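>>> Quick one: sequence plus predicted model below, questions after.
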Amino acid sequence: MPEVSLASLDELFWARVITFLVKMGLQSPERANMLRGWKHSGFNIHRS
């Protein structure tokens, strides 16, 4: 199985969730565009 960048999968998932929320009327297109512009700080609370 080829290696896949998890960052790419994360971006795809995030885009699909935002699109779904707009289609369902749960999020405005304006808010969705704002969310798409957010950059992840890299901080997380997972222990490895």
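That came in fine, so what should we check first? Numbering: from 1, shown residues only.
>>> contacts, neighbours, all on C-alpha from now
Fine.
>>> Going along the chain, name the helices of this protein.
Taking DSSP state H as the test, the helices found in the chain are 6-23, 29-36.
>>> where's Ala7 relative to Lys23, distance?
From Ala7 across to Lys23, the span is 24 Å (CA to CA, to the nearest Å).
>>> ok, now Asp10?
Relative to Lys23, and taking CA to CA, Asp10 is found at 20 Å.
>>> residues of stretch 10-29 that come out buried?
The neighbour-count criterion (16 or more other CA atoms under 10 Å) identifies 18-19, 22 as the buried residues of stretch 10-29.
>>> Comparison target below:
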Amino acid sequence: MIDIQTLLIWVIPVLFAITVHETAHGWVASKLGDHTARMMGRLTLNPI
């Protein structure tokens, strides 16, 4: 059975990695001329 410590060791880095990955998608799109993510306020490292 998975304990809370193991769960946190996996969830926190995965959440951080997904956040950085998706922010990078928006940043690259913005640099290539699609400013939709910037206009919608999605170029942030806030996962919420």
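Done, it's in. Note that this is a predicted model, so its numbers are computed, not measured.
>>> Could you tell me the TM-score of the two chains?
With the length set by TM-score structural alignment, normalised by the length of structure 1, the two chains reach a TM-score of 0.53; 34 aligned residues with a CA RMSD of 2.5 Å.
>>> Nearest residue to the middle of structure 2?
Thr19 (1.1 Å; CA atoms, centre = their mean).
>>> And that residue, what's its match in structure 1?
In structure 1, the residue equivalent to Thr19 of structure 2 is Glu11, according to TM-score structural alignment.
>>> who's in contact with that match?
Going by CA atoms under 8 Å, 6 or more residues apart in numbering, Glu11 of structure 1 touches no other residue.
>>> now with 10 Å?
Counting by CA atoms under 10 Å, 6 or more residues apart in numbering, Glu11 of structure 1 touches 17, 36.
>>> what does the one 4 residues further on give?
Contacts here follow CA under 10 Å, 6+ apart; on that basis Ala15 of structure 1 touches 9, 32, 35-36.
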